[in-house]
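K.L.:
Any chance you can model this:
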Amino acid sequence: MATSGTVGTLSGSWGSTYRVTWSLVSQNIANNTSTIRLTSTFHTTNTTKIASTYSNFVTDGTVMYSGAYSKSGAGNIFSKTKDITVSHNADGTFPGRSVSFSTNDYIMGNKSGSGTISGVTTIPRSSSISSISGSSLGSSVTVNISRASTSFTHKVEYSFAGSSYTTATSSAATSATFTPSLSLANHIPNATSGTLTVRVTTYSGSTQIGNAVTKTQTLSLPGSVLPTLSGVTLTRVDNGVPSSWGVYVQGYSKVTATIAGASGIYGSSISGYSLSGAGYRSSSNSLTTGVLNSTGTFSFSGYVTDSRGRSSSSMTSAQFVVYEYFPPSISVSAQRCTSDGTISSSG
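P.N.:
Reported below is the predicted structural model:
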């Protein structure tokens, strides 16, 4: 990139020239502008005395010299300067600046010219996000920043799945690390991953430089984020058995199994159930068996599935026992006997 150059030159009589050059004086990073100095020089190589009754030299709309002059010997007749401020493009590059100049002089004659100031050093602008590392909500995420000037600082913000932005830091240099809360999963009740958007705003002191830049990263929910249930409850159905017995009886009793306390997590809802035990299975949160015809110890297991498609861990009820049962019976027989009780067909 350039810091100086020549705009243009006009030539006149007796080895005279009118030349306009430019040089970079300073740059304002905050305002994205450059101060450029235009130098207008009238020079002659003639060694004799020269004089003019009238002269007028104009550069960039400004009269650099007007009036009579005289000089003996070669050299500069005059050299004048003018500072101009030029705004750079949004990305900090120089847009180019056209400069016109003219003479109306005894030696130079009535002439005009123009030229362009170009290639001025680019002004550092918005930093960029070079990379984002991190894959899960609830775990650390690191943002790496490529900055155009070592004096720049950055405000780092993040949003997950359309949430409002949260500020991670307002003074990052080249990186920032933060941990997006698991509670942000409330914004993805039907998915196991979502999009993290990181926004970086560049500052020079307290002045914002350019526009904020963004970059995205997909973050997943940890495998530990699952729906829950408090357990499976069992209710005895006596079905004719005296309730005072307080037991399950073979051939009579039934049981109702119910999933209790099912709950989604971080915004998810329960979308499915699974109950199984004692030879029965149901996709609802409750089932009642038929008559329990087998004896022994039985149990029920329950699962729930949430709107993210994740299932809870197994929950097993307390065991229940079905007892064997034989109805009471009586057996009667009759035979002839004598008066003393001796069996006799003629008794």
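K.L.:
Only C-alpha atoms from now on, for both contacts and neighbour counts.
P.N.:
Fine.
K.L.:
show me the contacts for the most centrally placed residue in the chain.
P.N.:
Most central in the chain under Cα atoms, centre = their mean is residue 197, positioned 1.5 Å from the mean C-alpha point. Shown here is residue 197, whose contacts under the criterion Cα atoms under 8 Å, 6 or more residues apart in numbering are 158, 159, 160, 214, 215, 216, 217.
K.L.:
Just the buried subset of those, please.
P.N.:
When neighbours are counted using 16 or more other Cα atoms under 10 Å, these contain these buried positions: 158, 159, 160, 215, 216, 217.
K.L.:
Turn those into a markdown table, columns for distance to residue 228.
P.N.:
Shown next, in a markdown table, are these (distance: Cα to Cα, whole Å):
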| residue | distance to residue 228 |
| --- | --- |
| 158 | 30 |
| 159 | 28 |
| 160 | 24 |
| 215 | 35 |
| 216 | 31 |
| 217 | 29 |
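K.L.:
One more, so I can put them side by side:
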Amino acid sequence: MAVFYSTIGSLTLKVEYNYSSQHINENTSLVSYSVSLETAYGHWNKQNISQLTINIDGRQIYTGIHNFDLRGVNSFVLKKGTYTVNHNNDGTKLSDIYVTFNTDTTRIMNFSVRGNLSLPKIPRASTLGDVTGVLGKQMTLSIQSSSNSFVHNLEYKFGEIEGTIARGIATNVQWTPSIELANQIPNALSGKGLIWVNTYQNSKLVGTKQVNLVLSVPDSMVPTFNNITLIDSHSKANTLLPENIFIKGISNIKATVTDAIGVYGSKINSYRIEILNKVSNMTTTNGGTLGLMDYTGTHKLKATITDSRGRTASKIIDIVVLDYFSPVFSFRAERSKTDVKQIDTYRHIRIAPLMVNGVQRNHIQVSFKYKLSTESTYKDDINSTVNNIIEQVGFHQRLINSLRADKAYTLVMTVSDAFSTASSEILLNSEKVVMSYAKEGIGIGKVWEHGSIDSAEAIYAFDKQIQHHKLTENNGSIKESNKSINDIRETGFYFVKKDNPANSPFYGLLSVFHTGGKEAMQNYQTYDGARQFSRCSNYSTGEWSNWIELSTSVKKPWISSGVSNIFYKLDGNTMHVRGYVKSTSSGVVKIGAVPSQYVPQNLMFVVAEWNSFGDRNVHLQVDGTGTMSLLNVLSNMEYSFNISWGI
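P.N.:
Reported below is the predicted structural model:
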């Protein structure tokens, strides 16, 4: 109880303020108060004109007119009663009482008394700290209860899912959030929710507290896939070799991840399939190809999938890349010493040994054809296939057909393996004689067939052997060939198209210099002279090096993009675009196009707006088709640019 006084002269106003009881569910307390006058001398006012006012916590709870008579007594009670006080949300309360009294007697006395009373704290709704946990993993929720008489119900909401954690618990509870809640966050590693702590006393709700809930998916929650399927996009290689074995320079692996699925609502967002440590052999398309391989041996192929949560799953398998080179061969032919009409051939052949588990998967196929040297039509002869060997050295084989002794023939041997074909021809002279005469000419060491002088051996002039190798056609023009450039090693000048380094659909000029063994040098020039290339082959293996493009000093002209004042040109491996545009409207302005083969990808460049402030840029876009556009331009503005990119 609290007692407060105010004294004027011999008269005292006494205020008693007392706590009575509390109501927990309502968060209120019942207080009592008593206002009285005390004196040792008689004071009175019997006219009911003395004003009494009582305020509790700033609220007037009573005002009224009183009389009082202290004659013969020491104390006179003016007013007493009870009042319900509301507590703060945390259950605390410092209650204030303020009383005023005007005696309105001959000697007017105005009393005022102010005081306060600290009320017992009322237990409030229990609390719980913010909760962070992992789906599928048990956690302990510790409730901070204000009273031993409280019980609690815990509810939660996560995404669209609501549920009950526990009912009727006092303090702690063990909770394992269901792994199925991961379906509510298919695109994130964690999500936010809410937990409500409902506090009860005697089955009546005291209050509710809301706390934050953060749940994350476990580390083990990753997407899955079944296997990596590899198919060689080169049909012959795919048929010839078992799975996961490929051929250098021939195979182009088509890689597919099978049965890739997300987990608990996630989706597969991306794929990456690569040969480890080989940056050029990679695809981000499921079912895409990895590109040709320029190496051999055992290598690791890795497939990785990524789901919408950013989680990944990977598998690694081994692949084997076998070495390969085109068939290398030579041959000679001579007439039989016992029957000059019979032709004996002797050949040396070596092919790439595609060995798998001790079994040679490559094969040699040899065929011969012949014609009279003065004619153009060939006739077929031997056609044979040899399996399980990689080399023939000095192998003897006689032609099936007999060839006239008095005629010279052109003999062609063609060698094929599983992937390549190459041919070589020689001249088979007629039967040897010292000299023969004909109306049109003389034969030296052979029967005459054509020309003024038809010699079976080398011809000397001034004690020196003349040049017998044919570098050009008889009329001096270069030789036209339909062979692959890769198969031309004989010194000479050629007009060729197949497998040219410029990837041109037109014929170009090829110079070949054979230096001995399997070594040769090639120089290639496009027909317009704009591009030149050079390479050489290995002396021992005959394997060609990569082409090197030689720079030229020819100044190339600018070409119109199809729009006025916009031009482009290709300089080596660099594309240049320059131009000037004055816009007539805002938005997108098309500025023509460049050939699509010179656009390696979608491109975007920054172009400054031509104004006195220099404070605004727009973007120049080049899409995959070569179409160029200026984006977000303003009307009646000028734009000048000179951009370039590598191809």
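K.L.:
that older thread, go through the buried ones among the contacts of residue 197 of structure 1 and say which is closest to residue 102 of structure 1.
P.N.:
Proximity to residue 102 of structure 1 was ranked across those by Cα to Cα; first place goes to residue 215, at 51.6 Å.
K.L.:
Find the helix or strand that the closest one is a member of.
P.N.:
Secondary structure from DSSP states H and E places residue 215 of structure 1 in strand 207-220.
K.L.:
picking up where we left off before, quick one: which two of the buried ones among the contacts of residue 197 of structure 1 are the most distant?
P.N.:
Checking these against each other with Cα to Cα, the farthest-apart pair comes out as 160 and 215, at 11.9 Å.
K.L.:
For whatever residue of structure 2 lines up with residue 35 of structure 1, grab the count of nearby residues.
P.N.:
The pairwise alignment with structure 2 assigns residue 35 of structure 1 to residue 30, based on TM-score structural alignment. Taking other Cα atoms under 10 Å as the criterion, the count of residues near residue 30 of structure 2 is 16.
K.L.:
same thing with residue 39 of structure 1?
P.N.:
19.
K.L.:
sorry, back to before: export the contacts of residue 197 of structure 1 to TSV and tack on distance to residue 100 of structure 1?
P.N.:
Putting the contacts of residue 197 of structure 1 into TSV (distance: Cα to Cα, whole Å) gives the following:
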residue	distance to residue 100 of structure 1
158	50
159	51
160	54
214	42
215	45
216	48
217	52
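K.L.:
Could you tell me whether residue 182 of structure 2 really is in a strand?
P.N.:
No. Counting by DSSP: H, G, I helix; E, B strand; the rest coil, one finds residue 182 of structure 2 to be helix, located in no strand.
K.L.:
That one pairs with which position in structure 1?
P.N.:
Per TM-score structural alignment, the equivalent position to residue 182 of structure 2 in structure 1 is residue 185.
K.L.:
residues touching its match, list them.
P.N.:
The neighbours of residue 185 of structure 1, taking Cα under 8 Å, 6+ apart as the test, are 137, 221, 266, 267.
K.L.:
ok, which pair from the residues you listed is furthest apart?
P.N.:
Longest span within the contacts of residue 185 of structure 1, Cα to Cα: 137 and 267, 14.4 Å.
K.L.:
Would you agree the residue nearest to the centre of structure 1 falls within a strand?
P.N.:
Yes. According to three-state DSSP, the state of residue 197 of structure 1 is that of a strand.
K.L.:
who touches the nearest residue to it once chain neighbours are set aside in this structure?
P.N.:
Of all residues not flanking residue 197 of structure 1 in the chain, residue 216 sits nearest, at 4.5 Å (Cα to Cα, 6 or more residues apart in numbering). Residue 216 of structure 1 sits next to 132, 195, 196, 197, 198 when contact means Cα under 8 Å, 6+ apart.
K.L.:
what do we get in structure 2 for residue 267 of structure 1?
P.N.:
Structural alignment places residue 267 of structure 1 opposite residue 265 in structure 2 (criterion: TM-score structural alignment).
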